[in-house]
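> Provided below are the primary sequence and the corresponding predicted coordinates.
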Amino acid sequence: MTLRDFLGYGESQLSASPHPDRAKRDAETLLLHLIGKNKAWLMAHASDDFAGCTAIRYAGLLERRRKGEPIQYITGETEFYGLPFRVTPDVLIPRPETEHLVEKVVRLIPALDRRPKKVFSIRKTHPAFRDGERTQREGDPDQISWPPRVLDVGTGSGCIAISIAHDWGEADITAVDSSASALEVARSNSEKLGFAECIRFLQGDLLAPVAEERFEIVVSNPPYVPTVDRDSLSVEVRDHEPALALFAGNDGLDIYSRLIPQAFAALVPGGFIALEIGYAQQPAIHSLLATAGFTDIQFAPDLQGIPRVAIARRP
């Protein structure tokens, strides 16, 4: 059988998968991943023989996808913010919606710069941490400093922290997660993409690992799916992605109710909190932010017009 024949076979197998509309694309993605070639090569060699162990492995990948395993876990990679990220079942698969959160944070950073503009410069890397220790800073820790200190809570694959570092190499970034396995994935991504020196990774519950520190920005894409919605999720999400990174109580607000007050205490005056939020959670998040003392509360929509990012300032 030729490569073209096996692509047709793959498409027919995946027509019975949870997403038959993506059968052709997924069959091609899995084949290209397996043979390590691009689409142009495949088009030029579609008549080549495809048999033996490689064909057997392809059939195995197709079966995993047919049963609903996310294609990102099968290939072990995905793209986020234009960067290639390693992903495993230990981390949530980065969504395009989360790119809106990164974009908002990147736009917030210049507003924190209170240096004379004549000395302003951007460097691609800024080793904020040396030998695992925070570099010493002069001045009041409760005043806005430069480079800005950014805390990514629940970092998962590290996609938010690394994307911010990609655009603002000066930022001192700390990434926290309760999962040791997730942190291993995040560290490997930071090393592969060249940002290991400017991101510090810590394990712990929410802001507990940085209880004595202050930051200019706290950013998070926390779990926000109500547990009562579990059965309505696709099989890919429900049965394969880590529940710890998805669910947050019956109303989806359990993590926000703990995170928001902790973030207020950790922010310097004038600092920002930026959160990804779930569908129809805007009123509840607004209330939690206002109750904690935040002001200038704003919400930004995704491409479907759904409020997706909450931003507020500590006065």
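Right, received. Where do you want to start? Numbering: from 1, shown residues only.
> contacts and neighbour counts: CA atoms only from here.
Fine.
> list of residues touching the host helix or strand of D239?
Taking DSSP states H and E as the definition, one finds D239 inside helix 235-240. Under the contact criterion Cα atoms under 8 Å, 6 or more residues apart in numbering, helix 235-240 has outside partners 18, 68-70, 89, 230-231.
> in that helix, what counts as buried?
By 16 or more other Cα atoms under 10 Å, the buried positions in helix 235-240 come out as 235-238, 240.
> am I right that H100 sits in a helix?
Yes: counting by DSSP: H, G, I helix; E, B strand; the rest coil, H100 is part of a helix.
> quickly note the distance from it to A310.
According to Cα to Cα, to the nearest Å, H100 stands 11 Å off from A310.
> how about the strands in this structure?
77-80, 83-86, 129-130, 133-134, 149-153, 172-177, 199-203, 215-220, 267-276, 295-301, 307-313 (DSSP state E).
> I162: which of the ones you listed is closest?
Among the strands of the chain, strand 199-203 comes nearest to I162, with 7.7 Å by Cα to Cα.
> what is that closest one packed up against?
Strand 199-203 makes packing contacts with helix 159-167, strand 172-177, helix 180-193 when contacts are defined by 3 or more Cα pairs under 8 Å, 6 or more residues apart in numbering; DSSP states H and E.
> among those, which is nearest R64?
helix 180-193 (21.8 Å).
> and that closest one, what does it pack against?
Packing contacts for helix 180-193, counted by 3+ Cα pairs under 8 Å, 6+ apart, involve strand 83-86, strand 199-203.
> now do the same end-to-end measure for stretch 241-261.
Start-to-end span of stretch 241-261 (Cα to Cα) is 28 Å.
> now it, how far from the centre of its chain.
Mean-position distance between stretch 241-261 and its chain equals 16 Å (Cα atoms, centre = their mean, to the nearest Å).
> use this one as the comparison:
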Amino acid sequence: MTEAEAADRLAAADIPDPRREARRLARAGSGRALAEMVTRRCAGEPMSHILGYRDFWHHRFEVTADVLDPRPETETLVATALEGAVERVLDLGTGSGCILLSLLAARPAARGTGTDLSSAALAVAARNAQALGVADRVTLHPSDWWDRVTGRFELIVSNPPYIAADDMADLQRELGFEPRIALTDGGDGLSAYRAITAGVAAHLAPSGRLLLEIGPTQGAAVCAMVQAAGLGQVQVLPDLDGRDRVVTGTQPPGAP
């Protein structure tokens, strides 16, 4: 198969920007290998799964079907985190590790902990930590939100599953290849925030920050939860497209 033939097949399958995608696939393989990749892409499989990586922030991360595909809008959370202190960091539901490891790579003195329910996801994060040269500064272990978390952190971040179950059927077909547990809570899309805010005060150091990625309609609800948890300076920050994307809150300096 040629690159031009690949582009024609992708276009016929209604894949956006088929010529660009054909170029990317042609750089990764030719002939039969290219044809197989094109077939997978035409079926809706994400490009990152086919190539095995996704570029995020300033790094390249391994991506498999066991982790959520890192997305550009999540870089808003990373950029916001780097505006303040990054010393001891906790990433709840770390997935590929793209958030946590990007922060550690940018702050050589920082140390981090990443948790996830999925052992397969933690294995991907561990390989990414090795690739970025930060494995000696990160601890990765399974946990259901706070179950196995100890200590306090100056920064707690999370991109939890926030898609409501009723909205799953309307999503792009590419999302069908990603782990459902990383996309939806199976309910109203807010249960992860309820769990996180229920325990955050006990694990956030005085003056420490909480940063949560949200869906574009969830700002008010998540802000109310963060405020109810006792955090101050609560606000919603937009992504580059102007959509609500990150809720932040700060532990009061005199918190016990």
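Here it is on my side, so go on. Computed from a predicted model, the values in this text were never measured in an experiment.
> list the residues that contact A266 of structure 1.
Contact partners of A266 of structure 1, counting by Cα under 8 Å, 6+ apart, are 211-215.
> 10 Å instead, please
In this structure, A266 of structure 1 makes contact with 142, 151, 207, 210-218, 260, 314, judged by Cα atoms under 10 Å, 6 or more residues apart in numbering.
> kindly report the same for L32 of structure 1.
Listed by Cα under 10 Å, 6+ apart, the contact partners of L32 of structure 1 are 26, 38-39, 41-42, 75.
> ok, A290 of structure 1 next?
A290 of structure 1 neighbours (Cα under 10 Å, 6+ apart): 260, 284, 296-297, 312.
> report the two of these separated the most.
A284 and D296 (15.8 Å).
> follow-up on the earlier one: give me the buried subset of the contacts of A266 of structure 1.
The neighbour count (16+ other Cα under 10 Å) marks 142, 151, 207, 210, 214-218, 260, 314 as buried among the contacts of A266 of structure 1.
> could you export these as TSV, including distance to E11 of structure 1?
As requested, those are arranged in TSV below (distance: Cα to Cα, whole Å):
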residue	distance to E11 of structure 1
D142	58
L151	43
L207	46
V210	49
R214	52
F215	50
E216	49
I217	46
V218	44
I260	46
R314	52
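> and the most centrally placed residue in structure 1, what does it touch?
Note on structure 1: the residue nearest the mean C-alpha position is C159, at 3.9 Å, using Cα atoms, centre = their mean. Shown in contact with C159 of structure 1 (Cα under 10 Å, 6+ apart): 79-81, 83-87, 93-95, 98-99, 102, 152, 165, 186, 189-190.
> check the alignment and tell me where T2 of structure 2 lands in structure 1.
Aligned by TM-score structural alignment, T2 of structure 2 pairs with F6 of structure 1.
> isn't its match right up against A55?
Yes: the pair formed by F6 of structure 1 and A55 meets the contact definition of Cα atoms under 10 Å, at 8.0 Å.
> between these two, who's got more neighbours?
Taking other Cα atoms under 10 Å, F6 of structure 1 and A55 do not tie; F6 has more neighbours (21 against 17).
> ok, back up a step: tell me the one among the contacts of A266 of structure 1 nearest to D302 of structure 1.
V218 (20.3 Å).
> and the gap between the counterpart of that closest one in structure 2 and T64 of structure 2?
For V218 of structure 1, the aligned position in structure 2 is I156, judged by TM-score structural alignment. Here I156 of structure 2 is placed at a distance of 25 Å from T64 of structure 2 (Cα to Cα).
> for T248 of structure 2, same thing?
T248 of structure 2 is 29 Å from T64 of structure 2, by Cα to Cα.
> what's the neighbour count on the closest residue to R243 of structure 2 other than its chain neighbours?
Leaving aside its sequence neighbours, R243 of structure 2 sits nearest to P216 (Cα to Cα, 6 or more residues apart in numbering; 5.6 Å). Look at P216 of structure 2: counted by other Cα under 10 Å, it has 13 neighbours.
> which residues touch P216 of structure 2?
238-239, 242-246 are the contacts of P216 of structure 2 under Cα under 10 Å, 6+ apart.
> what of I217 of structure 1?
105, 108-109, 112, 148-152, 173, 263, 266-268, 270-274, 313-314.
> also T39 of structure 2?
6, 9-10, 13, 33, 45.
> who wins on neighbours among the residues you listed?
Counting neighbours by other Cα under 10 Å, A6 comes out on top of these with 24 neighbours.
> does it touch G29 like I think?
No: using Cα under 10 Å, A6 of structure 2 is not in contact with G29, being 11.5 Å away.
> quickly list what's touching both of those two.
Shared contacts of A6 of structure 2 and G29, defined by Cα under 10 Å, 6+ apart, comprise 35, 37.
> for V124 of structure 2, give its distance to I156 of structure 2.
Relative to I156 of structure 2, V124 of structure 2 is positioned 21 Å away (Cα to Cα).
> next: I15 of structure 2.
Note on I15 of structure 2: its distance to I156 of structure 2, by Cα to Cα, is 37 Å.
> swap in A22 of structure 2?
The gap separating A22 of structure 2 from I156 of structure 2 is 39 Å, by Cα to Cα.
> A43 of structure 2 too?
As judged by Cα to Cα, A43 of structure 2 and I156 of structure 2 stand 37 Å apart.
> list the contacts for D241 of structure 2?
D241 of structure 2 makes contact with E73, according to Cα under 10 Å, 6+ apart.
> to which residue of structure 1 is it aligned?
Taking TM-score structural alignment, the alignment pairs D241 of structure 2 with Q304 from structure 1.
> equivalent analysis for R54 of structure 2, please.
Matched by TM-score structural alignment, R54 of structure 2 corresponds to T78 in structure 1.
> check L92 of structure 2 too.
Taking TM-score structural alignment, L92 of structure 2 has V153 as its aligned residue in structure 1.
> so its match is in contact with L206, correct?
Yes: using Cα under 10 Å, V153 of structure 1 is in contact with L206, at 6.0 Å.
> these two: which has the busier surroundings?
V153 (26 against 21).
> for that one, list the residues it contacts.
Contacts for V153 of structure 1 (Cα under 10 Å, 6+ apart) come out as 160-161, 174-178, 202, 204-207, 218-222, 259, 263, 275.
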